[in-house]
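S.K.: let's see this in three dimensions:
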Amino acid sequence: MSTLVASNLLLVSFLKLPSWSPMLPSRLSSSLRRCASTSTRNSFVDRLRTELTEIEAAGTYKNERVIASPQGAEISVNGDTVLNFCANNYLGLSNHPAVEKAAADTLKERGFGLSSVRFICGTQDIHKQLEDAISAFHGTEDTILYPSCFDANAGLFEAVLNKEDAILTDELNHASIIDGIRLCKAERHRFKHMDMKDLEQKLKDTQHCRTRLIATDGVFSMDGDVAPLQEIVALAEKYNAQLFIDECHATGFFGPTGRGSDEYCGINGKVDIINSTLGKALGGSTGGYTTGRKEVVDLLRQRSRPYLFSNSLGPSVVGASLKVFEMLTESSEFVDKIRANTHHFRDRMTAAGFTLKGSRDHPIAPVMLGDARLASELADDMLKRGIYVIGFSYPVVPKGQARIRVQLSAAHSIEDVDKAVDAFIECGKARGVIS
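M.R.: As a prediction, the model looks like this:
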C-alpha cells in the first residue's frame, strides 16, 4: 500500500468517515472499496475451507465415485465392473431396451427440447398423454408434470395454502418437503416420526385453521419404513384434514401391483394429493409430478412457481415414461422380482447378525453401523469385493445413526444378491460389526 493511501486511511479512521465519503479523493475511495472487497472474499473463502476441513475430520466428507457405463445391475467404476446396490433403479428400467427405444424414437419424432415453459409453447400432446397415464395409474382425477419431484414439493404448499391454514409434517420428511413448507405462509407443526398420538394432538391444536394438510413420506428414504397410512387417514377423517404423501420411494414397485404405499396400506383413493418422481423406479431420468383432485392440479397450473417458470420435460423423457407405465400396466414381472430379491437379501442379512431398519417388504435396506467413519470404510471394503454401496452419515442422517443404505433392484439376479450378502458377512466380520 502506498504512503498516500496509508496516511489517508489514518485520516478516515480519525474522522470516522465512510470510505465513500465525498471528502475522499475518488481514486482513494476506489482503492478502499477494493481492499474491503478482497478482505471480505478472503474471509468468506477461509470460512468455507475451515468448514470443509471440519467435515473431513468428522469422517462425513462425501466423495463422488464416477461411473462410466449405463445404470444397471452392473456398472463400471474406475475401470472395474461392480454390482450396484445403491441406485434408485428399483425396477431395473434405467437401461431397459424397450425404454431406451421409446426415448430414442420420441427424440427423433419430437426433438430434443421445447425451449419453453408449459403455458407458452412447451406442451406437446405427449405431455398430456403422460399426465393422463399417471392419473390412470394412481386412480386420480388429474396430474401436473414438473422437472423433478423436488420442484413438485417446492411448488405445492405455497400455491394451495396461506396464513389461514396449517401444515402438519412428519419430522423425518424428505428435504424437498421441508424446503417446500418453508416457502409457505401457513402455520407449521412438526409431529414426531410416525407418532399418531403426537399427530392427533397437533390436529387438536390447529382446529382454528381453515385447512389442515398432513404431509408425510409414504416410505422414508433413509430408513425404508412405511408411514402408518391407515391410522393417518383415520385421523384426517376424524379432524377433517387433508392428506399429502410423497411417493418417490414407492411408485411403480411397492404394493401388490406397484401402485405405491397407499396400495400397500390398503387406503387406495383416500389420499388427497400424491407427489412422486419419474427419476427413480420409473426409468431413472428426470421429472416429477403432483396427482390428485382436478381442482388442486388446476390451481397449481395457475400458481405453482416451479411449474410456471421451468422448461417442460424433454420429449424423450416423456416418451420413455409413457412406455414405462405401459409396461407396468401389462405385467407384474418387475414388481414380483424386486419383492423376491428384497425378501432374500433382508432375510439372509438378518440371519447373519446385521441390524437392518425398515419394512421387510421394501427394497431400501439400511444396514445400521452407527459410526460415520465405519460406514465409509466398510463401503470401501465392499467396493474392493465388487459391490458398490455408499455409507450415509450426518447431516443426511442423525448423528450416531450412520449406515450403508442398500437398495435392491429387479435387475439383480439371486446370485447377485447372494454375492452382496457374502461380501457383507466377510467385511462385517473383519470390521467387528458381526461375529
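S.K.: drop to CA atoms for contacts and neighbour counts, all remaining ones
M.R.: Noted.
S.K.: I'd guessed S94 sits against A73; true?
M.R.: No: assessed by Cα atoms under 8 Å, S94 is found out of contact with A73, at 10.0 Å.
S.K.: how about this one, so we can line them up?
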Amino acid sequence: MSLEPFFNRLRSDLEGAKRDRLYKNELILRSPQQSQVSVGDGDKSTLINMCSNNYLGLANSPELVAAARHSLLTDGFGMASVRFICGSHAIHKELEERISQFLGTEDTILFSSCFDANAGVFEALLGEDDIIISDALNHASIIDGIRLCKARRLRYLNNDIEDLERALKETSGARTILIATDGVFSMDGIVADLEKICRLAERHNALVLVDDSHAVGFIGPSGRGTPALFGVQDKVQIVTGTLGKALGGASGGYVSGRREIVEWLRQRARPYLFSNALMPAICAAALAAIDLAEGGDQLRESLARQTARLRSGLSRLGVKLGGNAHPIVPVLCGEAHLATELAGHFRENQILAVPFSFPVVPKGQARVRMQVCASHSEAEIDQVLTAVECFPSLEALKEVA
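M.R.: Coordinates of the predicted model:
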C-alpha cells in the first residue's frame, strides 16, 4: 500500500490553509525578546513588539541574565534526568518554596511548562466517579488535560455565573467536583469572576482550579495573581501557572496549592514523572524574576499606564476591543482576511502584531491580539495608534459586530 495518499492529503490541507489565510508563518527574531525586536527575514528591520507575553519586560532583564549565567557556572547546563531519579537539584526545591511563599499556598510542584502542568493535574487527581466543570473559553492545555481524565465533563458559558450554577446542579452523586477556569482568558483579556465562582464552589463543595498564566506577576497585590486580586486565595485549592510569560519568559510551569494535592502529583502526574527536570539556570532566573515582580509596583504602574493609553486611543478611533483594562488588547476583526490585512499594515509600519483566526479562535471571531509590556514607551504606543488611524480598512474595522 502506498503512503502517497496520506502525504497528498497533508499537501492539500496545507494549500487550503494558505488559500483561506489560516497558514501560520514563524517570524525569526535576531535580537533578545524586548519592546523592540530585530527580525531576520532579509530586511533586518526593527519592529515594535506588540505580541509578546513579556508583560513586565523581564525577558531580557540584566538581573535574570546574570542569575542564569551564575547558575550555568555553578549548577551545570541540564539535569539529564527526571525528578524522582536523580533530577532534583536544590534550586528546584528553592524555587518551589519561593513560588508557594509568593502565592500564599502550601506547596508547589514544577513542570516543564504550564501545558504539562495542566496535562498532568486532572488525570492524577480525578477519575470516573468525579465531575469537572470547565469554562468554555479555557486554554487549550486545560481542555487537553481534561480529555486525558476519565471524569465526567461539563461546560459553562464563558465567565457566566448563572450557567456555572446550572452545571453545578447537574453534579448530583459525584464523588468530587472540580471547577476549572483561566484566571485571565488569553484571547480576550477577560478576568474570571473568581469571587462569585468561589462562592458557588463553597455552596456545592467543589474544588476550584485556576490557570493564572496571564496574571501572575502583574495582576493583583504585588502581582500575586487573580486569587489575590479577589481575595480568595484560601478558596482556590489549585493554581497552575507559567514561568514563560511575566516571570522571565523562558519555560517552566507549576501546580501550587494544598500540600496533599502537590504530594500526590509527585507520585502520579505523568508529565512530571516522565519529563526531564527544568534546567537549573531557568530556576535561578525565575527566582530573580519573582523578586523583581514582588517589588515591582513601578513596573505594574507602567504596564497599566501604557495599557490604558492604548485601549483609550483605540476606543477613540472606534475600534472594537476585547476584554477590559488587561494588557491583552485584542482588536476584533471578525473575518480572517481583515485580521491578516491589519497585521500586514502594522508590519509595513514597523509594528509586530499577529492575526489570530480559526482554529485558534472560532470562525468569524478573528482578531489581532496586541499585548502591552511595562517597557513600552508612550512614543511606541502612539506609533501603534497612528498606524491604526491610517489603516485603509479602518471603516471596516469599525463595523465589526
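S.K.: got the contact list for the aligned residue in structure 2 for F325 of structure 1?
M.R.: Matched by TM-score structural alignment, F325 of structure 1 corresponds to I290 in structure 2. For I290 of structure 2, the contacting residues are I99, F102, G217, L247, by Cα atoms under 8 Å, 6 or more residues apart in numbering.
S.K.: one more time with 7 Å
M.R.: Listed by Cα atoms under 7 Å, 6 or more residues apart in numbering, the contact set of I290 of structure 2 reads L247.
S.K.: what about the helices in the stretch 251-400 of structure 1?
M.R.: Assigned by DSSP state H, counting those that start in this stretch, the stretch 251-400 of structure 1 shows helices spanning 261-264, 294-303, 305-308, 315-330, 333-352, 372-384.
S.K.: tell me which of the ones you listed lies nearest to N240 of structure 1.
M.R.: For the helices of the stretch 251-400 of structure 1, the distance to N240 of structure 1 is smallest for helix 294-303, at 17.1 Å, taking Cα to Cα.
S.K.: coming back round to it: could you measure from the match of F325 of structure 1 over to Q101 of structure 2?
M.R.: 10 Å (Cα to Cα, to the nearest Å).
S.K.: do the same with R316 of structure 2
M.R.: From R316 of structure 2 to Q101 of structure 2 the distance is 42 Å (Cα to Cα).
S.K.: one more: E389 of structure 2?
M.R.: Taken as Cα to Cα, the span from E389 of structure 2 to Q101 of structure 2 is 46 Å.
S.K.: with neighbour numbers in mind, choose between those two.
M.R.: It is E389, of E389 of structure 2 and Q101, that has more neighbours when counted by other Cα atoms under 10 Å, with 17 against 13.
S.K.: in what helix or strand does the counterpart of that one in structure 1 lie?
M.R.: Under the alignment defined by TM-score structural alignment, E389 of structure 2 corresponds to I425 in structure 1. Assigned by DSSP states H and E, I425 of structure 1 belongs to helix 414-430.
S.K.: give the contact list for E294 of structure 2.
M.R.: Per Cα under 7 Å, 6+ apart, neighbours of E294 of structure 2: S222, G223.
S.K.: that older thread, format the helices of the stretch 251-400 of structure 1 as a markdown table; extra columns: distance to I390 of structure 1.
M.R.: Formatted as a markdown table, the helices of the stretch 251-400 of structure 1 follow (distance: least, Cα to Cα, whole Å):
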| stretch | distance to I390 of structure 1 |
| --- | --- |
| helix 261-264 | 25 |
| helix 294-303 | 36 |
| helix 305-308 | 31 |
| helix 315-330 | 27 |
| helix 333-352 | 17 |
| helix 372-384 | 6 |
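S.K.: out of those, which one sits most buried?
M.R.: Stretch with highest mean neighbour count among these: helix 261-264 (a mean of 23; mean count of other Cα atoms under 10 Å).
S.K.: residues touching the counterpart of G344 of structure 2 in structure 1, list them.
M.R.: Applying TM-score structural alignment, one finds that G344 of structure 2 aligns to D380 in structure 1. Applying Cα under 7 Å, 6+ apart to D380 of structure 1 gives no contacts.
S.K.: first-to-last residue distance for stretch 341-354 of structure 2?
M.R.: End-to-end for stretch 341-354 of structure 2, by Cα to Cα: 10 Å.
S.K.: show me where the stretch 51-200 of structure 2 has strands.
M.R.: Counting by DSSP state E, counting those that start in this stretch, one finds strands in the stretch 51-200 of structure 2 at the ranges 107-111, 131-135, 152-156, 177-182, 184-185, 190-191.
S.K.: so which of those strands is nearest P355 of structure 2?
M.R.: strand 184-185 (17.0 Å).
S.K.: does the closest residue to M368 of structure 1 other than its chain neighbours count as helix, strand or coil?
M.R.: Leaving aside its sequence neighbours, M368 of structure 1 sits nearest to R403 (Cα to Cα, 6 or more residues apart in numbering; 4.5 Å). Using DSSP: H, G, I helix; E, B strand; the rest coil, the structure places R403 of structure 1 in strand.
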